[in-house]
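Asker: the sequence and its predicted three-dimensional model are supplied below.
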Amino acid sequence: NITQKAMTAPTIREAQKGVLAAATIRILIIPVIVTVPGVVAYKLLGDVGDRAYGLLVAQVLPPWLSGAFAAMIGAAVIAHTSAVLNSTVALYTVDFHDQYINAGADQRQVSRIASVLLTVSAVALVPLYANAASIINLLQQLNGLSSMPILSAFITGLLFRGVAPGAAIAGVVWGVVLYGLFTFVLQPQHLLTMHYIDFMVVTLVTSVAVSLASNRLVLGNRARFLWQRPEPA
């Protein structure tokens, strides 16, 4: 989502400014917004889990301000859902459907169909989230299914020269499969008790390693760090 918006900037410099501004807000402001209410709720209400925000608002804010807060939360959820849906549909339409299925298809029609299917799929997953002990932990755990493999591709591209795109894709596929195996098989059956945040690090490191190994052993390319000078011919 962030990458898509950066790529729509008129110049590279403007894209850099936008990313730096978003990163500053993410580092300096978002942690305060996320953590402080949780700490206050734990101090006042005890261990109430995902109900912390709602209970805190109900007990601390006056009724008229509680309604305004609920409206703001609803608007934020709608805006976030719209942004994620738009980004996902754009990725599917441009990078997958046009490339591999039908290059001459009407993009507007494909986007509409993809939006409906994604929305229906999201609604169908509601029972899965409803039965979770903590929806926040579940979402963070599922986030690692894509975040760490994609981050490995960025790290490989930013820190190394001579890495073929196919090698980076191999690392991403490896990361998705590995983390999916951990999330849906090993951890539920208690075959591996590592915390999912720790396993994200394992996924990231091994995904980068698979990218570099496949680049060298399968594709025959020699990767080197970005700051290393090329070997003399």
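Answerer: All right, it came through fine. Just so it is clear, the structure is predicted and the values come from calculations on it, not from any experiment.
Asker: alpha carbons only for contacts and neighbour counts from here, please
Answerer: Noted.
Asker: count of residues packed around residue 52?
Answerer: Using other C-alpha atoms under 10 Å as the criterion, residue 52 is surrounded by 20 other residues.
Asker: residues touching the nearest residue to it once chain neighbours are set aside, list them.
Answerer: Once its chain neighbours are removed from consideration, residue 52 has its nearest residue in residue 41; the separation is 5.7 Å (C-alpha to C-alpha, 6 or more residues apart in numbering). With contacts defined as C-alpha atoms under 8 Å, 6 or more residues apart in numbering, residue 41 is in contact with 52-53, 55-56.
Asker: give the helix, strand or coil label for residue 222.
Answerer: Reduced to three states with DSSP: H, G, I helix; E, B strand; the rest coil, the structure at residue 222 is coil.
Asker: and the closest residue to it other than its chain neighbours, how far is that from residue 155?
Answerer: Taking C-alpha to C-alpha, 6+ apart as the measure, residue 222 lies nearest to residue 216, with 5.6 Å between them; neighbours along the chain are not counted. With distances defined as C-alpha to C-alpha, to the nearest Å, the gap from residue 216 to residue 155 amounts to 17 Å.
Asker: can you give me the buried ones in stretch 121-133?
Answerer: When burial is assessed from 16 or more other C-alpha atoms under 10 Å, stretch 121-133 yields no buried residues.
Asker: and the residue most central in space within the chain, what helix or strand is that in?
Answerer: Against the mean C-alpha coordinate of the chain, by C-alpha atoms, centre = their mean, the closest residue is residue 147 at 4.3 Å. For residue 147, the host element (DSSP states H and E) is helix 135-159.
Asker: what's the helix or strand that comes right after that helix packed up against?
Answerer: Toward the C-terminus, helix 135-159 is succeeded by strand 160-161 as the next helix or strand (DSSP H and E). Under the contact criterion of 3 or more C-alpha pairs under 8 Å, 6 or more residues apart in numbering; DSSP states H and E, the helices and strands touching strand 160-161 comprise strand 224-225.
Asker: try this one next to it:
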Amino acid sequence: MNLTILSFLFFTALVGFLTWRITRKDDHESSEGYFLGGRKLAFPFIAGSLLLTNLSTEQLVGLNGAAFEHGLHVMVWEVVAVVALVCMALYFLPKFLRSGIATVPQYLGIRYDGQTRLIVDAVFLLAYALILLPIVLYSGAKGLASMLDISALTGIESELGVIWFVVILIGVIGSVYALFGGLRTVAVSDTLNGAGLLVGGILITWFGLQAVGDGAGVIKGVEILKTTEPERFNSIGGPNANVPFSTIFTGVMLLNLFYWCTNQQIIQRTFGASSLSEGQKGVLITGGLKLLGPLYLVIPGMIAYHLYASGGLKGDDAYGHLVKSVLPPHLTGFFAAVMVGAILSSFNSALNSTSTIFSLGFYKGLLNKEASDKQVVASGRWFGGAIAVISMLIAPQLLGQESLFGYLQKMNAIYFIPLFAVIVVGMLSKRVPALAAKVGMAVGFLLFFIGYFVNIGDKQAEDGSTIPTYISGDWFNGFHFIGIVFAIIVAVMLLIGLIKPRGSDFVQQDVNAVDMTPWKYSKFVGGILVMLVVVIYACFADFSVL
């Protein structure tokens, strides 16, 4: 245990020191320096930060937990993400950089009006404070608690007490990174931790397969997995699967597109790109790295199922248990440090985005329009600190969720889809007015509330008790319901655009914030990535389940 703790402390301190050395002379006081890294981010930092912001413990713990419960077909969240990243690089990023924005709501303010921007600012802030940040903290606490045996180290006996301890620890450290370092500090630490995470994640799979092979080697481990549970090695989800194949083309694709193309927490580092070319390289490299995602985000969960399912292990506990069981002590500490980095990455990225949205949207745009750069940055730090405290208070209340990853996707859809519909219609149309955006969002939020939370009747369970039924999940598959709501929002907005269009066409202006020359290989690389997605699916597909 001492070796585990020492290696954990060493790697954590090393990342902190290197981040300080690289960013110590950065501008952390101006708005552009603090919120956008001075628009100086090169593609390695964009790719590293994009990858690690995504790869927090809601992915490591949650997606491996889903693979433990359901098998290979949950890789959809990694592999289909590549298609969304190609769309980001080739279509969405040029539009965002041309406007010189720091936040997605700023773009909507330009396309629609100031009121639309403020509404979206408020939606992002509420979603990050009440959904995203608490989930990042909770999932991180769950993973670390089992990996490092925090209960034995601290003497805290109750699971809830351990969760509180780790949540507060991560929250405080992450707040220091996000609130005092700014975007470039976040991006640099993300990149350093990202390298460690890739190495560590693949090591987990390597040692796990050796454990399956019982000393006969990794290849033997793969053969045993495929022969003992062949039905779990299907990339195609059947009609009753966790993610049915047909949902890839409805809700699953829409959630991926919002997440990788318009989610402020993720794409803020692309707004800090030094040029369109650097931004496109960073995004497409991330797409290439995501193709490796199943190796460390899905296969470990399947390994854990093979090794421990008979012992009654729960899905969201599978990853931490596997790491603790198969890694040598010195590597366990190293990987725990990488996990902390992954948690901090998602936490401080979301916190930095929250501060950015509040400072540039509400503080500068509404509360103090004459504020200096120093005042704007200070407001972001104070607000971010308050949100950090709120998220730390909410996180432990998530204890007891059946599926962390499923809960995350469901809650994300509530705000992902209405906002994505408004953004897409705004980009593809020239005459749809601001009224349509407001009505579209209201319709979307209302439909999700009805579909998710309004009981439409009771049904009888196997034990004779009655359970409530809902439109989403009972009338429609939850992901198909997302697609239906998206289509309704788009139809409502286009109808309003026909009845009461803008007085003139919207024309996007290039503010010359960065060099807009595209990377000459962007379309070629994007095409290759999409082809690889198809090939990966084809290699593991058994369509007979349909």
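Answerer: Cool, got the structure. As the structure is a prediction and not an experimental result, all values here were calculated from the model.
Asker: report the buried residues of the helix holding residue 147 of the first structure.
Answerer: Neighbour-count burial for helix 135-159 of the first structure [16+ other C-alpha under 10 Å]: 141-142, 144-145, 147-153, 156-157.
Asker: with stretch 1-13 of the first structure instead?
Answerer: Taking 16+ other C-alpha under 10 Å as the basis for neighbour counts, the residues of stretch 1-13 of the first structure that come out buried are residue 6.
Asker: now the terminal residues of that stretch, how far apart.
Answerer: The first and final residues of stretch 1-13 of the first structure sit 19 Å from each other (C-alpha to C-alpha).
Asker: quick one: map the residue nearest to residue 222 of the first structure onto the second structure.
Answerer: When the second structure is aligned by TM-score structural alignment, the residue opposite residue 216 of the first structure is residue 498.
Asker: Three-state assignment for that match, please.
Answerer: Reduced to three states with three-state DSSP, the structure at residue 498 of the second structure is helix.
Asker: okay, now it: neighbour count?
Answerer: There are 13 residues near residue 498 of the second structure, going by other C-alpha under 10 Å.
Asker: tell me the secondary structure at the residue nearest to residue 52 of the first structure.
Answerer: With three-state DSSP as the criterion, residue 41 of the first structure was assigned helix.
Asker: which residues outside the helix or strand harbouring residue 14 of the first structure are in contact with it?
Answerer: If you go by DSSP H and E, residue 14 of the first structure is part of helix 12-28. For helix 12-28 of the first structure, the external contacting residues (C-alpha under 8 Å, 6+ apart) are 2, 6-9.
Asker: check which residues of that helix are buried.
Answerer: So helix 12-28 of the first structure, judged by 16+ other C-alpha under 10 Å, has buried residues 15, 18-19.
Asker: what range in the second structure matches the lengthiest helix in the first structure?
Answerer: As assigned by DSSP state H, the longest helix anywhere in the first structure is helix 63-91. Helix 63-91 of the first structure corresponds to residues 329-357 of the second structure when matched by TM-score structural alignment.
Asker: so how much does that stretch differ from the first structure once superposed?
Answerer: Taking mean C-alpha distance after the TM-score superposition for the first structure, the mean distance separating stretch 329-357 of the second structure from the aligned residues in the first structure is 1.1 Å.
Asker: chain center to that stretch: distance?
Answerer: Going by C-alpha atoms, centre = their mean, to the nearest Å, the spacing between the C-alpha centre of stretch 329-357 of the second structure and its chain's C-alpha centre is 13 Å.
Asker: all strands of the second structure, in order?
Answerer: 458-460, 466-468 (DSSP state E).
Asker: turn the ones you listed into CSV, including mean neighbour count.
Answerer: Listed next are the strands of the second structure as CSV, based on neighbours: other C-alpha atoms under 10 Å:
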stretch, mean neighbour count
strand 458-460, 11
strand 466-468, 12
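Asker: can I get those in CSV including distance to residue 196 of the second structure?
Answerer: Putting those into CSV (distance: least, C-alpha to C-alpha, whole Å) gives the following:
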stretch, distance to residue 196 of the second structure
strand 458-460, 49
strand 466-468, 45
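Asker: out of the ones you listed, which gets nearest to residue 53 of the second structure?
Answerer: strand 466-468 (36.4 Å; C-alpha to C-alpha).
Asker: state the number of residues packed around residue 17 of the second structure.
Answerer: When neighbours are defined as other C-alpha under 10 Å, residue 17 of the second structure has 12 of them.
Asker: hey, where'd the helices end up in the stretch 101-250 of the second structure?
Answerer: Along the stretch 101-250 of the second structure, the stretches classed as helices by DSSP state H, counting those that start in this stretch are 104-111, 114-127, 133-147, 150-154, 159-181, 183-213, 218-228.
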